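Undergrad: Have a look at this prediction, sequence included:
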Amino acid sequence: MHEDFDSCLRAVQAKDRRFDGWFFTAVRTTGIYCRPSCPAVTPKPQNLSFHPSAAAAQAAGYRACKRCRPDASPGSPEWDVRADSVARAMRLIADGVVDREGVPGLAARLGYSARQVERQLVAELGAGPLALARAQRAQTARLLVETTTLPMTEVALAAGFASLRSFNETVQTVFAMSPTQLRERSRRRAAPAGPGELALRLPFRAPLNPDNLFGHLAATAVPGVEEWRDGAYRRTLALPHGWGLVSLRPQPEHVECRLRLQDLRDLSAAISRCRRLLDLDADPVAVDEALAEDPALEPHVRKAPGRRVPRTVDVHELAVRAVLGQQVSTAAARTHAGRIAAALGTPVDDPDGGLTRLWPTVEQLAALAPEDLAMPASRRRAVLALVRALADGDVQLGPGADWGRARAELLALPGIGPWTVEVVAMRGLGDPDAFLPGDLGVRIAATALGLPDAAGPLDTYSQRWRPWRAYAVQYLWATGTHAVNTMPGSTPTKESA
């Protein structure tokens, strides 16, 4: 979008928050870059330039605006919608792969040479993987400077910088302030946090309807791994350097995020996974406008706009839980998953609630025996086959996965059919066009709306909802009264046309 000067200019002149994260506005006369919605940007058009990423603006010599804090914008929704190599690279960079494995590690995961990855990212984003990772490190550093009292040497290490000098230079270049000045400036607006806790705000594009999002996570919560407590969804996190605990509470203009991390180097990865869990980088206006073109969905979209797709922090976990949930109730699926977590999950210490375990890794799950699973033999075989395939690398899932290849690999496993594959694609891989024509709840909703209720005809009908069929599923499910549609503490309602 940044190449369409007139469209970008109109968004800036309108201070349109919907475009925050889509592109960045640089002002030649001041040397700063901003969000499109920044109230401080009023210069002449000839003094503006537009950039596809914060890293590109920084590479062009601009510093971040102190007023609108463009580095804290929601991420571009493009990286969740697209399945090409650039989008896969951006998801991997957000998860910290470049910091942990370098550009060669990123390239290996994508199946390209490092030179090819560099060329593709520069061509589209104006910056290579190292620059993009550096911009992310700067954002992590700012969060640690502003929300903790850690010495700056520890902040530099936790944010991924190789030296204190590099940390100081980057912060000064990007924010036009020293780390000490950043900390002093933030004290006036810092959110209160408990001992050992980081208090953050996760931005999103409005509107956000929390009902099905938090309702689904609460209703399917695995005991010991997840819980709903005091108006917040809480869960454990298995992160690259240790474990973490997160509390997520919806607010009108942001999601309140409170983190406890065993290792602060995991801050960036934890934030990225929480944003993916809640689908916070989505563009709800574009989604809802497209779905509302169908008269059958239009009343439901207009009544409760901004539904997100409840995703996951760990696609391996989601895949195993999807198989456990085949043809059983939500309560039964929770029970099965809770037993596995209690038996195999790594213990954690939660000072605030009832979180006791991490979800087991695939290596830990490999210790499962058939007699450990109190379920039909066919589903036991499916669970064990999936675990083996994940452990052996025969099924490749994760933020950089190829969606088509992952579907094919899952379908090749015994006991895994289209419903399970599409659940994994929708909630685990983040494919916005994943669809469940055979799902009972979807078919019941389709019947009530006068749509085809058989899987084949409904799949054909759903083509008009592309590429947002995963969101159409949320609106279809929301016509019922299942607990997944209602955030705990709110009044259950059944939508009517």
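TA: On my side now, so go ahead.

Undergrad: only C-alpha atoms for contact and neighbour calcs from this point on.
TA: Noted.

Undergrad: Tell me the span between the first and last residue of stretch 465-479.
TA: End-to-end distance for stretch 465-479: 17 Å, by Cα to Cα, to the nearest Å.

Undergrad: before we move on, what about stretch 315-334?
TA: Taking Cα to Cα, the first and last residues of stretch 315-334 lie 17 Å apart.

Undergrad: swap in stretch 448-455?
TA: Stretch 448-455 stretches 15 Å from its first residue to its last (Cα to Cα).

Undergrad: Please point out which parts of it sit buried.
TA: Ala448, Leu449, Leu451, Pro452, Asp453, Ala455 (16 or more other Cα atoms under 10 Å).

Undergrad: wait, the fourth one sits on Ala446?
TA: Yes: in terms of Cα atoms under 8 Å, Pro452 counts as a neighbour of Ala446; the distance is 6.3 Å.

Undergrad: ok, back up a step: counting only helices, which of the buried residues of stretch 448-455 make the cut?
TA: Judged by DSSP state H, the buried residues of stretch 448-455 include Ala448, Ala455 as members of helices.

Undergrad: Report the separation between Arg235 and Thr460.
TA: For Arg235 relative to Thr460 (Cα to Cα), the value is 38 Å.

Undergrad: between these two, who's got more neighbours?
TA: Neighbour count, other Cα atoms under 10 Å: between Arg235 and Thr460, Arg235 has more, with 27 against 11.

Undergrad: After the helix or strand hosting that one, heading C-terminal, what element do we hit next?
TA: Element membership of Arg235, judged by DSSP states H and E, is strand 232-239. Following strand 232-239 in sequence order, the next helix or strand is strand 242-250 (DSSP H and E).

Undergrad: quick one, that next one and strand 232-239 angle?
TA: Counting by axes from the mean of the first three to the mean of the last three Cα atoms, to 10 degrees, strand 242-250 lies at 150 degrees to strand 232-239.

Undergrad: Can you give the distance of the following helix or strand past strand 242-250 from its chain's centre?
TA: As assigned by DSSP H and E, the chain's next helix or strand after strand 242-250 is strand 255-261. Centre-to-centre, strand 255-261 and its host chain are 14 Å apart (Cα atoms, centre = their mean, to the nearest Å).

Undergrad: List the contacts of strand 255-261.
TA: 193, 196-204, 242-250, 267 (Cα atoms under 8 Å, 6 or more residues apart in numbering).

Undergrad: What subset of the residues you listed is buried?
TA: Among the contacts of strand 255-261, those buried by neighbour count (16+ other Cα under 10 Å) are 197-204, 243-250, 267.

Undergrad: let's bring in a second model and compare:
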Amino acid sequence: MRAVQSKDARFDGWFFGAVLTTGIYCRPSCPVVPPKPENMRFYPSAAAAQQAGFRACKRCRPDASPGSPEWNVRADLVARAMRLIADGVVDRDGVPGLASRLGYSVRQVERQLIAELGAGPLALARSQRAQTARLLIETTTLPMSDLALAAGFSSIRTFNDTVREVFALSPTELRRRTKAHATTGTIALRLPFRAPLCPDNLFGHLAATGVPGVEEWRDGAYRRTLRLPHGHGVVALRPLPDHIGCQLTLTDLRDLSMAISRCRWLLDLDADPVAVDELLSRDPLLAPLVAKEPGRRVPRTVDGEEFAVRAVLGQQVSTAAARTHASRLVQAHGEPIDDPDGGLTHLFPDREALGDLDPETLAMPKSRRRTLLGLIEAMGDLDLGAGADWDRTRAALTELPGFGPWTVETIAMRALGDPDAFIPNDLGVKLAAKALGIEKLNEHAARWRPWRAYAVQHLWATGDHPINYLPA
């Protein structure tokens, strides 16, 4: 209740407050006058509030708040399920598909989600579909029948009923409140985040390590291609003071929800920077770095398998050499695309395309060729997605030839999203630690847990490398 009374935006997405007298649920930071405590009920998810009969506030738009940072910190069943639901697994494969990915029965998954979030996987996926529908209603002029399909609804009736129930407006009334623009598959939207956010290393890293043809920095935005279930897409992400500007061009609008989820994951937008910075600042050696540039995020990836391949290509070589190797791979095996607005040319090759790879065409040592081929062969059994079991995937990677701690932990940090992934043998980390006067790095880093991946970002920032700066 104190968070609601103080309108503390740090708690947006952590929980939702519902008002009995109005039937509305809100973010903690909603600007309206807080109701009396006895008239409030609190829910751990928007889906739970919706199931209890409350509709979304039209002023604070709680359905559009950043996701709970808890799902990115934890590695248990509920957290993994939430990451997979955000990635659209329930919409594509149903609850049985979600349970299969998690390695549990449908009943176990439903029971644990209801116990912790007050809603099962279907209700959570429905809430996400409602938010996708609202975005399409407000940003496109698609006919409602096409829009319903694109948002993931099985019928126009279900779409109409859900939108009316969640937003207390029909789809047509919701569109009248906005100025939708004609669209050919391009959608502009705002991606919210918890402040503060330091864009320098986040976008600097993505731009400096970008693979030509797949990624580029153009006109103040990071652009890249996306491989999606129903087609492909191109996204442009631009850092702005209070949000990330996002422009998505999709060949199939059914991929919108997944594309948004993967962009948020890429930029680590659901993190809790206040909690991270508070803990790291307890270390007097790290505190000045945190105070200088608070809100650092961990740059991640939109495709775990892509990043694993790139991690192998980057073993023991410079950033420029890694980009060159990856670019050659893309030109030889990537799927060509058209990009009228920029210089993107290909999708990064997927597992099937890499299966035809001739190792003799790779300009790298034979040992690294074997490592890459071993990874490609193992990909069918490796879970490198957002819902992976971190420990299990680490163990599987460690068994592959040529996979040492640097490669495994780099993948854990950027593909799996483990906030405590740590690479003490990285040259940049070692040089920064030495400059700070840290002698026993592993022992000292124990005080940074569970945020060691964020500590790595601060250590890297002490070096004069393009990954630390926004491109000009």
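TA: Looks like it arrived, so ask away. Computed from a predicted model, the values in this text were never measured in an experiment.

Undergrad: Can you give me the TM-score here?
TA: For this chain pair, the superposition-based TM-score is 0.99 by TM-score structural alignment, normalised by the length of structure 2; 472 aligned residues with a Cα RMSD of 0.9 Å.

Undergrad: and of the buried residues of stretch 448-455 of structure 1, the nearest to Gln120 of structure 1?
TA: When those are ranked by distance to Gln120 of structure 1 (Cα to Cα), Ala455 comes first, at 39.1 Å.

Undergrad: can you pull the contacts of that closest one?
TA: Shown in contact with Ala455 of structure 1 (Cα under 8 Å, 6+ apart): Pro437, Gly438, Arg443.

Undergrad: hmm, try it at 7 Å
TA: Pro437, Gly438 (Cα atoms under 7 Å, 6 or more residues apart in numbering).

Undergrad: same check, this time on Cys274 of structure 1
TA: By Cα under 7 Å, 6+ apart, the contact list for Cys274 of structure 1 reads Val313.

Undergrad: Quick one: map it onto structure 2.
TA: For Cys274 of structure 1, the aligned position in structure 2 is Cys263, judged by TM-score structural alignment.

Undergrad: what helix or strand does its match sit in?
TA: Here Cys263 of structure 2 is assigned to helix 256-267, by DSSP H and E.

Undergrad: Mean distance of the very next helix or strand once past that helix to its aligned residues in structure 1, please.
TA: Following helix 256-267 of structure 2 in sequence order, the next helix or strand is helix 273-280 (DSSP H and E). Its aligned residues in structure 1 lie a mean 0.3 Å from helix 273-280 of structure 2 after superposition (mean Cα distance after the TM-score superposition for structure 1).

Undergrad: Tell me the residues of structure 1 aligned with helix 273-280 of structure 2.
TA: Aligned using TM-score structural alignment, helix 273-280 of structure 2 spans residues 284-291 in structure 1.

Undergrad: Show me what counts as buried in that stretch.
TA: Result for stretch 284-291 of structure 1 [16+ other Cα under 10 Å]: buried residues Pro284, Val287, Asp288, Ala290, Leu291.

Undergrad: any idea how far the spatially closest residue to the second one that is not a sequence neighbour is from Tyr475 of structure 1?
TA: Right, the one you point to is Val287 of structure 1. Spatial nearest neighbour of Val287 of structure 1, excluding adjacent residues (Cα to Cα, 6 or more residues apart in numbering): Trp468 at 6.4 Å. Separation of Trp468 of structure 1 from Tyr475 of structure 1 (Cα to Cα): 11 Å.

Undergrad: quick one, which of these two is more surrounded?
TA: Neighbours were counted for Trp468 of structure 1 and for Tyr475 using other Cα under 10 Å; Tyr475 has more, 26 against 22.

Undergrad: so the longest helix seen in structure 2 matches what in structure 1?
TA: Criterion DSSP H: the longest helix present in structure 2 is helix 121-139. Counting by TM-score structural alignment, helix 121-139 of structure 2 lines up with residues 129-147 of structure 1.

Undergrad: Report the mean deviation for that stretch after fitting onto structure 2.
TA: Superposing on structure 2 and averaging over aligned pairs (mean Cα distance after the TM-score superposition for structure 1), stretch 129-147 of structure 1 comes out at 0.3 Å.

Undergrad: And for stretch 334-342 of structure 1, what's in contact with it?
TA: Around stretch 334-342 of structure 1, the neighbours that count as contacts under Cα under 7 Å, 6+ apart are Thr220, Ala221, Val222, Pro223, Arg321, Leu324, Arg357, Trp359, Pro360.

Undergrad: whereabouts in structure 2 does that stretch align?
TA: So stretch 334-342 of structure 1 sits over residues 323-331 in structure 2, by TM-score structural alignment.

Undergrad: what's the average distance of the matching stretch to structure 1?
TA: Compared with structure 1 after the fit, stretch 323-331 of structure 2 shows a mean deviation of 0.4 Å (mean Cα distance after the TM-score superposition for structure 1).

Undergrad: Would you mark the buried spots in that stretch?
TA: Along stretch 323-331 of structure 2, these residues count as buried under the neighbour rule (16+ other Cα under 10 Å): Arg323, Thr324, His325, Ala326, Ser327, Arg328, Leu329, Val330, Gln331.

Undergrad: try stretch 65-73 of structure 2
TA: Neighbour-count burial for stretch 65-73 of structure 2 flags Ser65, Pro66, Gly67, Ser68, Pro69, Trp71, Asn72, Val73 (criterion: 16+ other Cα under 10 Å).

Undergrad: between the residues you listed, which is closest to Glu165 of structure 2?
TA: Nearest to Glu165 of structure 2 among the buried residues of stretch 65-73 of structure 2, counting by Cα to Cα, is Ser65 at 18.7 Å.
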